[in-house]
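K.L.:
mind looking at a prediction? Sequence and model below.
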Amino acid sequence: MTRIHPTAVIDPKAALDSSVEVGAYSVIGPHVSIGAGTKIGPHVVIEGHTSIGRDNTFFQFGSIGAAPQDKKYAGEPTRLEIGDRNTIREFVTLNLGTVQDAGATRLGNDNWIMAYVHVAHDCQIGNNIILANNATLAGHVHLGDWVFLGGFTTVHQFCHIGAHAMTAFTAAVSQDVPPFVTAAGNRAVPAGINSEGLKRRGFSSAQIMAIKRAYKMIYRSGLPLEEAKAALAAEESKAPESAEYLRLMREFIASSSRGIIR
């Protein structure tokens, strides 16, 4: 109990590991579980059916697990699920899911969520993601692993952003962003690939060049999208060391329901 500040209000039904730290004036509700090594700063409110994994850090003034900003929500016991080793900075809001979707908002592992970020209901956030200050996700948004969203990026509901993609400062995303692609502008348009990020993650020069060729097939060749997908499939057999990444792009485009940025 020495790790719990005396001014914190923790419901006796909440399940906190004995190593969890809770700062001054934080409030934790009855349906919350928090794993070992997690640190809750001062003035953080954690409510709803919220599960939090190990070794997370929550800075002051966060609102975690509040009801979704959705008029259809009628108090159903939907969830917020947070993985391990995430950093959640000041004034971040993470909302519960809704029964109209998966019933859960999910945040994976090793994510860096900067100040004033909003993650709305039913968002599905992968691993190793950076959301810079004031990035805002509407409901039902999906982010693949290693996505980077620049400051003040806004993402329309139901949009998907593929693995290793990134957005520039103030990008307004209203359609899906394929893996590896950089999006910029209002409304966001393709602006090359995230080559610097790929280098930092250990992608080889040959793999980056293959991804660049795939980008040109989609955006610079003048091919209709169906023909571009066929060209990507052919390219997979020519570049076996990059085939999994080309397939990731092709399958993302094929499954897009909102259409990709063009």
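P.N.:
Right, received. Where do you want to start?
K.L.:
switch to C-alpha atoms for all contacts and neighbour counts from now on
P.N.:
Will do.
K.L.:
what is the neighbour count of residue 186?
P.N.:
13 (other CA atoms under 10 Å).
K.L.:
got another one to weigh against that:
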Amino acid sequence: MADTIIHPSAVVEAGASIGEGCEIGPFCHIGPQVVLGANSRLRSHVVLWGNTIIGDGAQIWPFASLGHAPQHLKYRGEDTRLVIGRNCLVREHVTMNAGTVQGRSETTVGDDCAFFTGSHVAHDCVVGRNVTLINNVMLAGHCTVGEYATIAGGSGIHQFTRVGHHAYVGGLAAVEGDVIPFGMVLGNRAYLSGLNVIGMKRAGFNRDAIRNVRRAYRMLFSDDLTFKENIDEVQTEFPDDPLVQDLLAFIRAGGDRALCFPRHAPPA
């Protein structure tokens, strides 16, 4: 473990794999099945446990707890796991649990994510790359969050809910329904309030791409036809647009939860 620094008060159990260049601060505890990637830094009082794999470059702050048993009443000690990608930021008091055999047997987090203070990722969730969870966000079990999604502080996401890529969930939202890609939802209970246009611009989508998605959104949630008919209309209007087709694919794939819909007709 060249250039790895382990504070004398830290406990690294026999069997743990620690990458080169790591820094493990005071009073950290790393279990025997943990794999910690190179150049990671654990500030202090961090607990990594269970069958947990963490990619290179992790930055983990005090009192984070990663990889412990899922909060699931049917869990009986099965060897399930937590996998976290590269270059993730995990701030104070973040919790992430391993999967369950009733689900995927794995909780998965992509590269370059940021989890701010007190956020929680429950068993069997799939979190894409570049996702941001602000303070005290709660992902219940079996949720899927697409890449570049942002979930603002204090929001709760119901189990089995899908949040599409580049979506935005407003602060204190209670999300019971699936959030379409690029969608923006607000409120308790959450409703679709438009598109995350700012997020799309930040992600580098050009003006034409954004314009097409906005037009597709207005068509999808128009009151003139049924929702199914609106989907068919959008398909006809944008047969070759990759972003619109991705949006339609998300809707057609369905899930365990209904979609979030607007409270009122979408803006012009």
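P.N.:
Nice, I can see it. Predicted model, so just to flag it, every value in this text is computed and none were measured.
K.L.:
and the TM-score between them?
P.N.:
TM-score of the superposed chains, computed with TM-score structural alignment, normalised by the length of structure 1, equals 0.96; 258 aligned residues with a CA RMSD of 1.1 Å.
K.L.:
list the contacts of the aligned residue in structure 1 for residue 55 of structure 2.
P.N.:
For residue 55 of structure 2, the aligned residue in structure 1 is residue 53 (criterion: TM-score structural alignment). The neighbourhood of residue 53 of structure 1, defined by CA atoms under 8 Å, 6 or more residues apart in numbering, consists of 34-36, 38, 82-85.
K.L.:
among these, which pair sits farthest apart?
P.N.:
The largest separation in the contacts of residue 53 of structure 1, counting by CA to CA, is between 36 and 82 at 13.1 Å.
K.L.:
between those two, which one's more packed in?
P.N.:
Comparing residue 36 of structure 1 with residue 82 by other CA under 10 Å, the one with more neighbours is residue 82, at 21 against 17.
K.L.:
what does that one correspond to in structure 2?
P.N.:
By TM-score structural alignment, residue 82 of structure 1 lines up with residue 84.
K.L.:
same deal with residue 161 of structure 1?
P.N.:
Residue 161 of structure 1 maps onto residue 163 in structure 2, by TM-score structural alignment.
K.L.:
its match and residue 233 of structure 2: what is the separation?
P.N.:
24 Å (CA to CA, to the nearest Å).
K.L.:
more neighbours, these two?
P.N.:
Between residue 163 of structure 2 and residue 233, counted using other CA under 10 Å, the more crowded position is residue 163 (29 against 16).
K.L.:
quick check: the gap between that one and residue 120 of structure 2.
P.N.:
From residue 163 of structure 2 to residue 120 of structure 2 the distance is 15 Å (CA to CA).
K.L.:
list the residues that contact the most centrally placed residue in structure 1.
P.N.:
Closest residue to the average C-alpha location of structure 1: residue 125 at 3.2 Å, with CA atoms, centre = their mean. By CA under 8 Å, 6+ apart, residue 125 of structure 1 lies in contact with 106-108, 142-145.
K.L.:
which residue lines up with it in structure 2?
P.N.:
In structure 2, residue 125 of structure 1 lands on residue 127 (TM-score structural alignment).
K.L.:
the longest helix belonging to structure 2: which residues count as buried?
P.N.:
Ranked by residue count under DSSP state H, the longest helix found in structure 2 is helix 207-220. Neighbour-count burial for helix 207-220 of structure 2 flags 210, 212-214, 216-220 (criterion: 16 or more other CA atoms under 10 Å).
K.L.:
and the equivalent of residue 109 of structure 1 over in structure 2, how many neighbours?
P.N.:
Counting by TM-score structural alignment, residue 109 of structure 1 lines up with residue 111 in structure 2. By other CA under 10 Å, 22 other residues sit near residue 111 of structure 2.
K.L.:
wait, doesn't residue 111 of structure 2 sit right on residue 58?
P.N.:
No. Contact between residue 111 of structure 2 and residue 58 fails when scored by CA atoms under 8 Å: they sit 9.7 Å apart.
K.L.:
shared neighbours, the two?
P.N.:
With CA under 8 Å, 6+ apart, residue 111 of structure 2 and residue 58 have common neighbours 86-88.
K.L.:
what would the contacts of residue 53 of structure 1 look like in CSV with distance to residue 15 of structure 1?
P.N.:
Shown next, in CSV, are these (distance: CA to CA, whole Å):
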residue, distance to residue 15 of structure 1
34, 6
35, 9
36, 11
38, 13
82, 15
83, 16
84, 16
85, 18
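K.L.:
between these, which is nearest residue 236 of structure 1?
P.N.:
Using CA to CA, residue 83 comes nearest to residue 236 of structure 1 of the contacts of residue 53 of structure 1, at 33.5 Å.
K.L.:
what segments of structure 1 are helices?
P.N.:
Going by DSSP H, structure 1 shows helices at 195-200, 205-219, 225-238, 243-255.
K.L.:
can you lay out the ones you listed as a markdown table showing distance to residue 69 of structure 1?
P.N.:
Formatted as a markdown table, the helices of structure 1 follow (distance: least, CA to CA, whole Å):
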| stretch | distance to residue 69 of structure 1 |
| --- | --- |
| helix 195-200 | 33 |
| helix 205-219 | 36 |
| helix 225-238 | 36 |
| helix 243-255 | 27 |
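K.L.:
between these, which gets nearest to residue 138 of structure 1?
P.N.:
helix 243-255 (20.0 Å).
K.L.:
quick check: angle from that closest one to helix 225-238?
P.N.:
Interaxial angle, helix 243-255 of structure 1 versus helix 225-238 (axes from the mean of the first three to the mean of the last three CA atoms, to 10 degrees): 160 degrees.
K.L.:
contacts for helix 243-255 of structure 1, please.
P.N.:
For helix 243-255 of structure 1, contacts defined as CA under 8 Å, 6+ apart pick out 162, 178-179, 210-211, 214, 229, 232-233, 235-237, 259-260.
K.L.:
for it, which residues meet the burial criterion?
P.N.:
Quick answer for helix 243-255 of structure 1 (16+ other CA under 10 Å): 243, 245-250, 252-253.
K.L.:
quick one: contacts for the match of residue 109 of structure 1?
P.N.:
Taking CA under 8 Å, 6+ apart, one finds 84-88, 128-130 in contact with residue 111 of structure 2.
K.L.:
would TSV of those residues with distance to residue 1 of structure 2 be doable?
P.N.:
As requested, the contacts of residue 111 of structure 2 are exported to TSV (distance: CA to CA, whole Å):
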residue	distance to residue 1 of structure 2
84	21
85	20
86	19
87	19
88	21
128	30
129	28
130	29
